[in-house]
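Q: No letters, just coordinates:
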């Protein structure tokens, strides 16, 4: 067992908790500046929650206790160096910093921090060098108040930046951090494209949200939730950019660690297409990869409870909902869709067990259903073909080139994401039309 305790589900989750700690700065005209790349998903959530402006502050660590700011000045954690270099390391790192700045800000100028409350955000702090460079460079530009905000940091690292900030807000301060990834359930590399997308959210709304049927005034959100169910709680993560066209409720049952990277990838792809995502673990205490066939009734009840919570406990109550599930949870989704109270507008089952829903349920199903199956798994194909034949409502069966039902290959997973997003767009954005199809 790991000696580390996971503190946050994702960087967006960390941002949501950090925003709560910074609530005093809500609607004050603050400027949130994130350090690329890991700090950007955190800072974006903080800025949206506070109603603040959002931009980047460029800084880069080049050696132990040494970092560069975006002017090329070298800073040590014990103060600014009088010289402009730190040996042979400085020049190549500054070139890289300049290239990043050109990629992230190809046209617009950075926002001026002068005279403003400025909140500097990163996804964590170990030695403090990068944050030290960012704060030191900003202090020279005369902000009215300079706040250092972090989800997690070592006490020694915070000591290195304490003198530069008017206030430090940090959610957790372990004595030692060997790797920030130990404190996040999902800690993938943040790409340059993702940075560009997050910094452009406020000024470049998705065309999917701009049509006459778009829902107005729905906020961006990133929130970890616990859904009450009997004596237990179901873990859920709800994330969205402003004004989504619908919600993709992504349910799985067991195997959370194995499914985490796949689920996060699919969620990011769906959000990029204008959907909010709600990831729900129907069996949070399970240590196996999937639930047993005998658990379908219980999983269905838990999924229906999650749908009710989505309607009653989130800002997205009025949005159409699509269900995306795999394995035994797919049978639960099909059963839940037959329940008139669920009001699901579409279903997508990837490598699922639709047969476990039962023939009677499949024949009654009217919700548009997309069945996605790996082309290299003969047994899974037979299961999906039989379920497809038993259904009478709008449906499609799509075979994705893959040998594994887990769709571990990135190309196969990308196709699953595209198929699901297309299906949800078609059936959530407008009234459903009969749609039958089979594609290999």
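A: Yep, it's here. Computed from a prediction, not measured in an experiment: that's the story for all the values here.

Q: use CA for all of it now, contacts and neighbours both
A: Will do.

Q: After the helix or strand where residue 280 lies, which helix or strand is next? Please name it.
A: Assigned by DSSP states H and E, residue 280 falls within strand 275-281. For strand 275-281, the succeeding helix or strand toward the C-terminus, using DSSP H and E, is helix 296-313.

Q: Between strand 275-281 and that following helix, find me the angle.
A: Following axes from the mean of the first three to the mean of the last three CA atoms, to 10 degrees, one obtains 140 degrees for the angle between helix 296-313 and strand 275-281.

Q: Tell me the helices and strands packed up against helix 296-313.
A: With contacts taken as 3 or more CA pairs under 8 Å, 6 or more residues apart in numbering; DSSP states H and E, helix 296-313 sits against strand 221-229, helix 328-338.

Q: Which one of those lies nearest to residue 31?
A: Residue 31 lies closest, by CA to CA, to one member of these: strand 221-229, at 18.5 Å.

Q: Taking helix 296-313 as reference, get the angle to that closest one.
A: Using the same axes, to 10 degrees, strand 221-229 lies at 130 degrees relative to helix 296-313.

Q: what's the following helix or strand after strand 221-229?
A: strand 232-240.

Q: Next up, a structure to set beside the first:
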């Protein structure tokens, strides 16, 4: 039986807020995937935890990080406004990316971003601003349209995963894909809706994403 991944709880001061995260590194990790949550989700989301666990089994490290403080999350639950504040979420994400780059034990790991819903827009904007520091990006049911003018500046190979029954977001992702200049693909999970709650749908997402990250985070891709 393979060893369980090393787990480390983090609390970082980013943009004047204390933000919590969980870092998990399997032995000999092929790369590190930073989860970018959106639309009220966070590091404790069962969906995110399931996908992260699958990544560990594929030899990928993960960092699940809340881009809102506990106080901000409480406000957002009432107003639902901060989850759509893409500039705020992007600034927080850039802070985490820069912290990783400045941490000697983590900086050598090639970095992937896994963005969901509105978090995908922040992931795309951050990837555009940090260039080659981001080696790969996957969007799950992402509001990629909210990345706006940043889309043509993204250089990281990007996979857009959408549900076959999530028609509005599927259309938005097709439109976003037309603006990307980096290597990119659109993957449609048949029969899945926005949250991929159908039997087997989230497992398909995890497999597609892990395949993409393994392809672009491996040493051979460096």
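A: The structure has been received and is ready for your questions. Treat the numbers as computed from the prediction; the structure is a model and nothing was measured.

Q: okay if I get the helices and strands packed on helix 296-313 of structure 1 as JSON lines plus mean neighbour count and distance to residue 63 of structure 1?
A: Formatted as JSON lines, those follow (neighbours: other CA atoms under 10 Å; distance: least, CA to CA, whole Å):
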{"stretch": "strand 221-229", "mean neighbour count": "18", "distance to residue 63 of structure 1": "34"}
{"stretch": "helix 328-338", "mean neighbour count": "28", "distance to residue 63 of structure 1": "48"}
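
Q: Of all those, which one is nearest residue 280 of structure 1?
A: Closest to residue 280 of structure 1 of those is strand 221-229 (CA to CA; 9.0 Å).

Q: tell me what the closest one is packed against?
A: By 3+ CA pairs under 8 Å, 6+ apart, strand 221-229 of structure 1 packs against helix 11-21, helix 39-50, strand 232-240, helix 296-313.

Q: go with 10 Å
A: Secondary-structure packing of strand 221-229 of structure 1 (3 or more CA pairs under 10 Å, 6 or more residues apart in numbering; DSSP states H and E): helix 11-21, helix 39-50, strand 232-240, strand 275-281, helix 296-313.

Q: C-terminal to the second one, what's the next element?
A: Under the assignment DSSP H and E, the closest C-terminal helix or strand after helix 39-50 of structure 1 is strand 53-56.

Q: equivalent range in structure 2 for the very next helix or strand once past that following strand?
A: Using DSSP H and E, the helix or strand that follows strand 53-56 of structure 1 in sequence is strand 59-63. On structure 2, no counterpart of strand 59-63 of structure 1 exists by TM-score structural alignment.

Q: mind listing what's buried in strand 59-63 of structure 1?
A: Within strand 59-63 of structure 1, the residues that count as buried by 16 or more other CA atoms under 10 Å are 59-62.

Q: Adding distance to residue 47 of structure 1, write the residues you listed out as CSV.
A: Shown next, in CSV, are the buried residues of strand 59-63 of structure 1 (distance: CA to CA, whole Å):
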residue, distance to residue 47 of structure 1
59, 19
60, 22
61, 24
62, 28
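
Q: So which of these is the closest to residue 247 of structure 1?
A: Out of the buried residues of strand 59-63 of structure 1, the member with the shortest distance to residue 247 of structure 1 (by CA to CA) is residue 59, at 36.3 Å.

Q: Who are the contact partners of the nearest residue to the closest one once chain neighbours are set aside?
A: Closest residue in space to residue 59 of structure 1, ignoring its immediate chain neighbours: residue 69 at 4.5 Å, by CA to CA, 6 or more residues apart in numbering. Counting by CA atoms under 10 Å, 6 or more residues apart in numbering, residue 69 of structure 1 touches 57-61, 75, 94, 97, 130-138.

Q: try it again with 8 Å
A: 58-60, 75, 133-134, 137 (CA atoms under 8 Å, 6 or more residues apart in numbering).

Q: Pick out the most distant pair among those.
A: Of all pairs in these, the most separated under CA to CA is 58 and 75 at 13.1 Å.

Q: ok, those two, which is more surrounded?
A: residue 75 (28 against 23; other CA atoms under 10 Å).

Q: Give me the three-state assignment for that one.
A: Assigned by DSSP: H, G, I helix; E, B strand; the rest coil, the conformation of residue 75 of structure 1 is strand.

Q: coming back round to it: show me which of the contacts of residue 69 of structure 1 is closest to residue 254 of structure 1.
A: Closest to residue 254 of structure 1, out of all of the contacts of residue 69 of structure 1 and judged by CA to CA, is residue 60, at 39.4 Å.

Q: All set now, cheers.
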